[in-house]
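sequence below, structure please.
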Amino acid sequence: MDDDTSDPRLTRRKCLAGGSALFGSALLAGCAGGGDETPSDGTATEGSAGGEPAESATATPAPTDAPTATATDDGGYSATLSPVGEVTLDSEPESVFTMYNQFADMLVALGYGDTVNSMFVPEMAGPTMNHYYERLDGVSFDWEGLPNPFDDFSKEFFYGLESDVHLLDPAWATTQSNWSRDDVAEITDSVGPFFGNFYSGTHAAPPESYGEDYQYYTLWELFGRVAELFRERERYEQLAAVHSDLVATIEADLPPKEERPTAVRVTLGDGQFWTYHLNRPGFWLADTRPLAAVDAFDSEQWDGLWGSVGYETMIEADPDVILHLWGMTPRYDMANVREQLRSDDVGAELSAVQNDRVYAQGMRYQGPLMNLFQIEMTAKQLYPDVFGEWPGYEDGDHYPELPAEERLFDRERVAGIVTGN
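Just a heads-up that it's a prediction; the model follows:
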C-alpha cells in the first residue's frame, strides 16, 4: 500500500461557499428527536423517504459474491451497484458528494475523507464521527464548513459543487421535490455519476419505477462496492476482516437467548419515545443486530422503521436496557434525558432507570468505522458480565478510552489500515 504523504487526495479542496442549516431544522425530527414533531429520516418530503413505504418492493438481497472492479481501456475503473448499474470513473475523485454520513465514514476509512464536499447535518454528524476517530491514531474528519444538502436540494446546488461522483441513491433522489429520473440523468451527464443505495438501510420499498431490479446490501457489502469504485479493495478487505473477527468474538460468547436482556432502542421526545426495532434487516441496525438482545417491542408493527409509545406502554414492556439513539451526538444531553425519566412518575419505575441501564448510543447512519465502535459499545451495554462493563459516556466527550485488555477490536490495527502506516 502506498504510504506517500504527498498524495493529492490529502489536500483539502477549496472551501465551499454557503453554510449548513440551523441544527434545529424540522428535517431532524425523529432523526435526533425534536419534541413532539413527527419523526422522519431527515428527508425533505414526508412519506416518500421519511417513512418506510409499504412492504411491496420486489427488491432482493444482493448477491454475496465479492464485488469486483474492472480496469477500463482508458485507465479508469468501474464498479457496479444497484440501482445505478455500472459506474466508471476516469481518475481518482477529488470532490465527492455525500448525504448521510455512512458514506462520509466510508471515505474516511478508505483514506478519502478530504474529498467530502457535503454532508447531512454536519454539526451533528461531524463531531460524532470524531468522537470515535479520537481513538484511532492519525484519523480525523474535517467537517466544519461543509454544506448540508438539505439546505438547498436543487440541481443548482449540485452544479455548484462540481462533484466527481455523488454517493447518493438516484432512486431516493427522485422522491424529493422537483426531482425526476430526467433530473438525475442531467446531473449524471453534466456533473458526475450517482453511486448509492438508500433503501438497504431499512429494506423499505424503493420507488416503483426502480423496484423491479433493486437489490439490498448489508453495510459491509455496500462499503465493498464503494471501495471498488475508489480502487481501495485492499483497505476494504483488511477492515472487513476486523469486523468479521469482532462479530465472531461476540457470537462465540453470547449467552443463551433465555439469558439475554430485554432491550429497546428509543429516542426520548416530549412525553413519548420514538421506538426502533433491534434485529430487523437493514444496515441502520448493523450495530444492534449482531448482539441479538431480546427486542421488547419485537411484536410491534409500525408503518415505518419506527413507532412512538408513551410511558404507560414503556412500563408495560419494562425493558432491562434502554439504548438511547443519538445520545452521543451534540443533539442530546444524556444527563437531561436521564433526569426527565427519573422525574416522571412512570418513568422512574422503569427497571432500566432504577438500575442505571439507560445508555447513550451513537447514530444509525453509520459507516464501517463507526460500526466497529458501536458494536463494541452495545456489546458492553447489553452484556457487561460477558464483554466487560461500559464505562459510561459524558456529554461532549469522545468515545471512552478503554484499557487494551477490554477492547473488542484492535485500534492500532484499524488506524494503521486507514492511515496506511
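
please make it C-alpha for all contacts and neighbour counts, starting now.
Fine.

does the spatially most central residue of the chain count as helix, strand or coil?
Compute the mean C-alpha point of the chain, and by CA atoms, centre = their mean the closest residue is Tyr365, 1.8 Å away. Here Tyr365 takes the coil state, with states given by DSSP: H, G, I helix; E, B strand; the rest coil.

check contacts around it.
Taking CA atoms under 8 Å, 6 or more residues apart in numbering, we find Tyr365 in contact with Tyr100, Asn101, Gln102, Trp284.

let me know the outermost residue of this structure.
Most peripheral residue of the chain (CA atoms, centre = their mean): Asp73, 35.2 Å.

quick one: distance of stretch 266-279 to the chain centre.
17 Å (CA atoms, centre = their mean, to the nearest Å).

just stretch 329-339 next, same as before
Centre-to-centre, stretch 329-339 and its host chain are 20 Å apart (CA atoms, centre = their mean).

what does stretch 225-236 give?
18 Å.

and stretch 251-262, by the same measure?
Mean C-alpha position of stretch 251-262 versus that of the full chain (CA atoms, centre = their mean) differs by 25 Å.

name the residues of that stretch that are buried.
Neighbour counts using 16 or more other CA atoms under 10 Å place Leu254, Arg260, Pro261, Thr262 of stretch 251-262 among the buried residues.

ok so, going back, if any of the contacts of Tyr365 are buried, give me the ChimeraX selection for them.
To isolate the buried members of the contacts of Tyr365 in ChimeraX, using 16+ other CA under 10 Å:
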select :100,101,102,284
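
closest to Leu161 among the contacts of Tyr365?
Distance to Leu161 across the contacts of Tyr365 (CA to CA) is lowest for Tyr100, with 16.5 Å.

let's compare: structure for the following, please.
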Amino acid sequence: MDEAQASEFTRRRFLKGAGAAGGAAFIAGCTGDGSGEAGTTTGTDATTDRTTTGRHATTTDATGPYSVTMSPMGQVEFDSVPENVFTVFPQYADMAVALGRGDAVNAVYVPEMSGTTMNHYYHHLDGVAFDWEGLHDPLADGLPKELLFELDSDVHLADPAWASTQDNWTRSDVEEIGSQIAPWFGNFYSGTRASPPKGYDGYRYYDLWELFGKVAAVFRETERYEALAQIHADLVSTIQEKLPPKEERPTAVRVTLAGDGESFWTYHLNEPGYWLADTRPLGANDAFAEKDWGSLWGQVDYETMLEADPDVILHLWGMTPNYSMSDTLASLKDHPVGSRLTAVKNDRVYPAGMRYQGPVMNLFQIEMGAKQLYPDLFGEWPDYEDGQHYPRIPEDERLFDRTEVADIITSGA
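Model (predicted):
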C-alpha cells in the first residue's frame, strides 16, 4: 500500500505533553469529508462547568455520565472524561493536543515521525508541544490485542471497522476490546471516502473538522473546538476570497518520489475526504484530475509526469523526518526526464506535510499550500532545509494568528 520504507524508530517512554496520534505501508496509501453533526452529546448531566482564560472559555470536566454519537460506533457512553487515550494515526493525537489533552495519549503511529512532524508546527505556538518519546507504536507489530490490554485505555480513538480488517482481527475481537477495556471512537474511511468492510452498513462520512467536533465532545471541550473551528473557517474564507478564476490558477500535483527513484506515488488534490483537507480548500488545478486510480492515489512514471507537466509539485511527507527534500530535488534535477519538468526548472517543488493531519496541523498545512501555490497573493514560501521546523513566516504574511491558537490550546491548562 505504500512506496516508502519507514525508518525503524526507537520507542521511548512518553514523559509529558503541554497538550497533546503498521508500518511503512501507510505512508503512501491505505484502504479507506462529508456531513455530520459535530459534537453531538447527550447525558444525564445537563450542566457544564466552565472556566475562562482571557477571551476564551473552555469546558472543564463535568460530572456524570454522558454520550457522544458518531458513525460507525453509534452512541458511545462515557462515565467520565478519558484520561488514558489510545490513538493510531496522528490526526487524533493532534486533536488531543488541540484540546489540551495531549498528555493523555499513550500510543501513536511511528512516534518519532509523527511527533517530530507535529512539533515542527507546534514550535510556533507558545506553550504547546508533543513529547512523543516513550509512546507505543500501535502498528509496529501489526495491531496486537495484547498491547491494548496492556495500555488499558479509557477510549480508543480508532475506527472499529478499520480495526476489524487488521491481521488476526475479527469483528468479535473488536467487540471484545470495546466491552472489556474501553470504547472505540474513530472514523477511518472518511479519509478517502472508501467503502468500509462488510457489516458496517450505513457508514457515515465526516470532514476533518466534524470529526474534531466529535472528539471534542468526548473530552467535553466543545468551546475549544468552536474557537479553533472559527479560526479555520476564517482562514479558508480569507484564502478563497482572493483566489483567481479557475483558469488562472496553477496546475499542481501532490506526489511522493518512490523508493526506486523512477516513479511517483500520486494523489488527487480536490476530491472528498479528510486526507485532502489541506489541498481541497486551495482550489489548484489538479494535473491528474482525469486519472482514475480507483482511489485517491496511484503510481506514475517520469514520462507521465512530463505529460502532465504541472506548474507546482507538492511533495507529500516532505516536512517529515522520513524524507530528505534536498535529496529529492537532486534526484529530480539529475534525472533526464525530471530535469525537464516545469516545476523543477522554476524551483517550484515544495515540501508538503502529512495526510494524517489533525486540526492544528491542518491550519499550518493550508497556509503552507497557499504560499506555495499562490505566492503573489499570500507571500512566498520561505526556504526550507531538511529537519527544520515549519519556517518562520513574517508576522504581516501569516494567514492565521499563532498567539490566538496557542491561547485556545493552553487556556485552562
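
rewinding a little: among the contacts of Tyr365 of structure 1, which ones are in helices?
Of the positions in the contacts of Tyr365 of structure 1, Asn101, Gln102 sit in helices, assigned by DSSP state H.

out of the contacts of Tyr365 of structure 1, who's nearest Gly145 of structure 1?
Nearest to Gly145 of structure 1 among the contacts of Tyr365 of structure 1, with distances taken as CA to CA, is Asn101, at 15.2 Å.

circling back to that earlier point, let me have the contacts of Tyr365 of structure 1 in TSV, extended by distance to Glu389 of structure 1.
Compiled in TSV, the contacts of Tyr365 of structure 1 are given as follows (distance: CA to CA, whole Å):
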residue	distance to Glu389 of structure 1
Tyr100	31
Asn101	28
Gln102	27
Trp284	24
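
over in structure 2, see which of the contacts of Tyr365 of structure 1 survive.
Contacts conserved in structure 2 for the contacts of Tyr365 of structure 1, using both residues aligned by TM-score structural alignment, their matches' CA atoms under 8 Å: Tyr100, Asn101, Gln102, Trp284.

would you list every one of the strands in the stretch 251-400 of structure 2?
All strands of the stretch 251-400 of structure 2, identified by DSSP state E, counting those that start in this stretch, fall at 251-257, 263-267, 285-286, 297-301, 312-315, 349-351.

minimum distance to Ala25 of structure 2: which of the ones you listed has it?
Nearest of these (CA to CA): strand 263-267, 12.5 Å.

once aligned to structure 1, how far is the closest one on average?
Superposed on structure 1, strand 263-267 of structure 2 shows a mean distance to its aligned partners of 0.4 Å (mean CA distance after the TM-score superposition for structure 1).

all helices of the stretch 301-413 of structure 2, in order?
302-308, 325-334, 342-345, 359-373, 375-378, 402-410 (DSSP state H, counting those that start in this stretch).

before we move on, what about the stretch 51-200 of structure 2?
90-98, 111-122, 145-151, 160-163, 171-180.

where does the first one end up in structure 1?
Under TM-score structural alignment, the counterpart of helix 90-98 of structure 2 in structure 1 spans residues 101-109.

same deal with the third one?
Equivalent residues of helix 145-151 of structure 2 are located at 155-161 in structure 1, counting by TM-score structural alignment.

any buried residues in that stretch, and which?
For stretch 155-161 of structure 1, a neighbour-count test (16+ other CA under 10 Å) marks Phe158, Leu161 as buried.

post-alignment, it versus structure 2, mean distance?
Per the superposition on structure 2, stretch 155-161 of structure 1 and its aligned residues are separated by 0.8 Å on average (mean CA distance after the TM-score superposition for structure 1).

picking that back up, quick one, which of the helices of the stretch 51-200 of structure 2 is packed in tightest?
Most buried of the helices of the stretch 51-200 of structure 2, by mean neighbour count (mean count of other CA atoms under 10 Å): helix 90-98, with a mean of 29.

now do that helix: distance to the chain's middle.
Distance of helix 90-98 of structure 2 from its chain centroid, counting by CA atoms, centre = their mean, is 8 Å.
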